[in-house]
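Engineer: sequence-free structure coming up:
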């Protein structure tokens, strides 16, 4: 396999050998630097590096089948850019942030105190270039801090510390009021974000997840992203994940209330290190191939391929896309099977639009059986994302009362990963071994939940004795854990550092 912008076996796009769509245009930074790693491309001063790795180096002649393409995007920090390309660092983009905090009755006591601590931390990290607003909600919505430049931090933190708990959960009202405040200062050349935190179900105002998701999609189209933080075991994880996905933000599951400050720390760290906005990836297949899908994503269809619009990228962040491609019977020789183009607005180059394109070539030929073996790095990512998607399916079955089906789904993925470790490369893979142990623990939890439900049915203490009764507290926590794990894997998110390092 070779992946390049016109140069065989090296990868990257030479300044004198770019595809037509990478030609320099007025106001557009484009092209990619030649690199020794197959399928790598990044402009001389660009902030995102793109790499493609195909699952196979060689396919059998005349046989149709499937190959995978692992597309890796890496946000380059100023130090990394200086080391690779030369030049100095850059100033960060200003931040226009609105916090929307649940102060319903269930947040009283320690949970609300941790939220106040986290909100004060956010204020401390901002500068006079930034805008800050704060909305709280229970059954009513209160604008505690209108959008303003962060100049009087002590006053802002005093207002935060005076937040008191209330009654019900008007999530939609709080979210929309927070959006209105961020919208007042919404403009290009900065990071515009609403951060929603709740511990309960939306039970006042708009409660339909479909309507809320549609509203957040409309918000995102105006350049304002939305992150969602769910605390405890009573919030609607499907809703919050949907809001974060539609809003091109992040989702966080806070199982223990003392993790709230570290979640806010992680969110703010990312927002203060944005290197690329309006990230767009287009995959186009060639030589009679067909793009079957992008694991874990729902891309927009395009001629001979698909388009993905991705959230802002941060310094040192890695996003990995797994493309499934069906190929026809290939004649002997090398064939151009895939082209991936990347476009984004570069925060480190005065918001210049950057365009990079990489072409991947795949050979069909004759060789020993081991020559057709897929690359472990690609197969590993495929199996981990498939495991993430299986967790979502296990959640569905569990909610339907089909605990045995839920368990079987997890066991199937456990077997698939155990088989992967029997490969020469996978035998010592710590990440795969950790996921195997995690799956074993999840299977044990299904058994425990089943026993718990049997006990409750026998005693007649559960709200419903049917198999599809409302989840018990332990089952609710289990379902949130599964959905959170799936999200974290699919979106390459890492767990918050609870030690504050």
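Structural biologist: Thanks, I have the structure now. Fair warning: this is a prediction, and the values are worked out from it, not measured in the lab.

Engineer: For the rest of this, base every contact and every neighbour count on C-alpha atoms.
Structural biologist: Noted.

Engineer: Can you list the neighbours in contact with the strand or helix carrying residue 212?
Structural biologist: Following DSSP states H and E, one finds residue 212 within helix 209-221. The contact list for helix 209-221 (CA atoms under 8 Å, 6 or more residues apart in numbering) reads 172, 179, 206, 225-226, 239, 242-243, 246-248.

Engineer: can you put the residues you listed in a markdown table and add neighbour count and secondary structure?
Structural biologist: Listed next are those as a markdown table, based on neighbours: other CA atoms under 10 Å; DSSP: H, G, I helix; E, B strand; the rest coil:
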| residue | neighbour count | secondary structure |
| --- | --- | --- |
| 172 | 22 | helix |
| 179 | 27 | helix |
| 206 | 13 | coil |
| 225 | 27 | strand |
| 226 | 27 | strand |
| 239 | 20 | helix |
| 242 | 20 | helix |
| 243 | 27 | helix |
| 246 | 24 | helix |
| 247 | 27 | coil |
| 248 | 23 | strand |
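
Engineer: Turn those residues into CSV, columns for distance to residue 412.
Structural biologist: Compiled in CSV, the contacts of helix 209-221 are given as follows (distance: CA to CA, whole Å):
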residue, distance to residue 412
172, 39
179, 43
206, 39
225, 36
226, 35
239, 28
242, 27
243, 30
246, 30
247, 33
248, 31
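
Engineer: Helices of this protein, residue ranges please.
Structural biologist: For the chain, the helices defined by DSSP state H occupy 78-85, 110-125, 153-161, 171-184, 209-221, 237-246, 260-271, 376-399, 403-421, 430-459, 473-490.

Engineer: here's the one I want to compare it with:
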């Protein structure tokens, strides 16, 4: 069976023997390529749907259609359950094999809006449905869809995210989908990040079916979950920063999203390296994950070694443009988070300055299609700021930051 590969790309392909070095490294994790005759593990899936009053009209209609689409894609060996919530929680479909799809779809089509948003209780009920049939060799996930803030029951984002993290440690991931401009993006991004799942910002309900399709395709192509990356500097080498802003587990390993066939992940780390007299291992990188088809946890590791030269010759090793680009994107993601913090304090002028300065930095870098897209994204955010479309700005900035800092998974753009 194919296993992931770890590719290490340093900013410069050498280190100094006589002076300390700042060493930036792009860590690319390459899952196996898609297989034509892929036999995916069974799914254990719960759809948790917000049916509060704000979901009236097109939203609830498209939610029903998207959920029905999801059920139609399941195999008879997959499990599915459906939980709906407003001020109260109702388990519409208890976890069952996807055999009588017509009945499940009929239940979904009857969903109607109510009042209130018991988000945490709804998620908990969905988690219980998945846990009842938890199997380490299956892919276990809760998909939460909401267009509002948690207004009933537990509201503390830290408490909710901690519960989601605890569930993820038992092998059940959480994906969150926010619809429109009035949901709590901080809560939903935190739940997805801590829950080892995906996060989607859905500006218009028409996009719901294709986003459900993308989520299911990625889930079905998952070859590893509970993924972590250990970074172990050797000797006097130190970690200065991990630009992705990843969560760490109890062992200090960085938590990564699921391994999805054909979807490489990237992490950028900054190392401080003292003068090194001779070539040696500078840092070990260990990837750990669980394969749904195997009982034992999986792991691979590699080490970073570079030629040693004197500082007068370092200019002979030009910086790698790809690493420079990824570093810039990570730094811009941090600028977006800082701009949002200024927005929350009412300092629109400083938020605009940060976005404009970041865009100028991107435009002055060696150009590429990815940087061209980022420059346009920054321009769009500043245009929203000038038009005082603050809610939309916060959600778009949160999505872009989430996508880049969480190892650059596939981004769903406005063309979808």
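Structural biologist: Right, received. Where do you want to start? Please read all numbers here as calculations on a predicted model, not as lab measurements.

Engineer: Let me see the TM-score of these two.
Structural biologist: Once superposed, the chains reach a TM-score of 0.94 (TM-score structural alignment, normalised by the length of the second structure), with 414 aligned residues with a CA RMSD of 2.0 Å.

Engineer: Can you report how many residues neighbour residue 134 of the second structure?
Structural biologist: Here the neighbour count serves as a burial measure; for residue 134 of the second structure (other CA atoms under 10 Å) it reads 17.

Engineer: Distance check, it against residue 168 of the second structure.
Structural biologist: Counting by CA to CA, to the nearest Å, the gap from residue 134 of the second structure to residue 168 of the second structure is 12 Å.

Engineer: the inter-axis angle of the helix holding residue 212 of the first structure versus helix 171-184?
Structural biologist: Put simply, helix 209-221 of the first structure runs at 10 degrees to helix 171-184, going by axes from the mean of the first three to the mean of the last three CA atoms, to 10 degrees.

Engineer: Could you check helix 209-221 of the first structure and say which residues are buried?
Structural biologist: For helix 209-221 of the first structure, burial by neighbour count (16 or more other CA atoms under 10 Å) applies to 209, 212-213, 215-217, 219-220.

Engineer: now these as CSV including distance to residue 393 of the first structure?
Structural biologist: Written out in CSV, the entries for the buried residues of helix 209-221 of the first structure read as follows (distance: CA to CA, whole Å):
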residue, distance to residue 393 of the first structure
209, 19
212, 23
213, 21
215, 26
216, 25
217, 24
219, 29
220, 28
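
Engineer: Can you tell me which of those residues is closest to residue 79 of the first structure?
Structural biologist: Distances from residue 79 of the first structure to the buried residues of helix 209-221 of the first structure, taken as CA to CA, are shortest for residue 220 (30.6 Å).

Engineer: Map that closest one onto the second structure.
Structural biologist: For residue 220 of the first structure, the aligned residue in the second structure is residue 168 (criterion: TM-score structural alignment).

Engineer: Quick check: that match vs residue 180 of the second structure, distance?
Structural biologist: The spacing between residue 168 of the second structure and residue 180 of the second structure, counted by CA to CA, is 27 Å.

Engineer: And residue 142 of the second structure, by the same measure?
Structural biologist: As defined by CA to CA, residue 142 of the second structure lies at a distance of 21 Å from residue 180 of the second structure.

Engineer: So those two - more neighbours on which side?
Structural biologist: Neighbours per residue (other CA under 10 Å) separate residue 142 of the second structure from residue 180, with residue 142 holding more: 29 against 19.

Engineer: Residue 43 is in contact with that one, correct?
Structural biologist: No: with contact defined as CA atoms under 8 Å, residue 142 of the second structure does not reach residue 43; the gap is 10.8 Å.

Engineer: Give me the nearest residue to residue 260 of the second structure, chain neighbours excluded.
Structural biologist: Ranked by CA to CA, 6 or more residues apart in numbering and with sequence neighbours excluded, the top spatial neighbour of residue 260 of the second structure is residue 222, at 4.4 Å.

Engineer: Ignore what I typed, I meant residue 289 of the second structure.
Structural biologist: residue 227 (4.3 Å).

Engineer: go on, residue 205 of the second structure?
Structural biologist: residue 59 (5.4 Å).

Engineer: What is the burial count for the one you found?
Structural biologist: As a burial measure, residue 59 of the second structure scores 20 neighbours (other CA under 10 Å).

Engineer: try residue 47 of the second structure
Structural biologist: A total of 25 residues lie near residue 47 of the second structure under the criterion other CA under 10 Å.

Engineer: Same question for residue 195 of the first structure.
Structural biologist: Taking other CA under 10 Å as the definition, residue 195 of the first structure ends up with a neighbour count of 25.

Engineer: Need the counterpart of it in the second structure.
Structural biologist: Aligned partner of residue 195 of the first structure by TM-score structural alignment: residue 143.

Engineer: Distance check, that match against residue 248 of the second structure.
Structural biologist: With distances defined as CA to CA, the gap from residue 143 of the second structure to residue 248 of the second structure amounts to 23 Å.

Engineer: Ok, residue 278 of the second structure next?
Structural biologist: Taking CA to CA as the measure, residue 278 of the second structure falls 32 Å from residue 248 of the second structure.

Engineer: Next: residue 362 of the second structure.
Structural biologist: In this structure, residue 362 of the second structure lies at 29 Å from residue 248 of the second structure, with CA to CA as the measure.

Engineer: Likewise for residue 302 of the second structure?
Structural biologist: As it turns out, when the distance is counted by CA to CA, residue 302 of the second structure lies 20 Å from residue 248 of the second structure.

Engineer: Cheers, nothing more for now.
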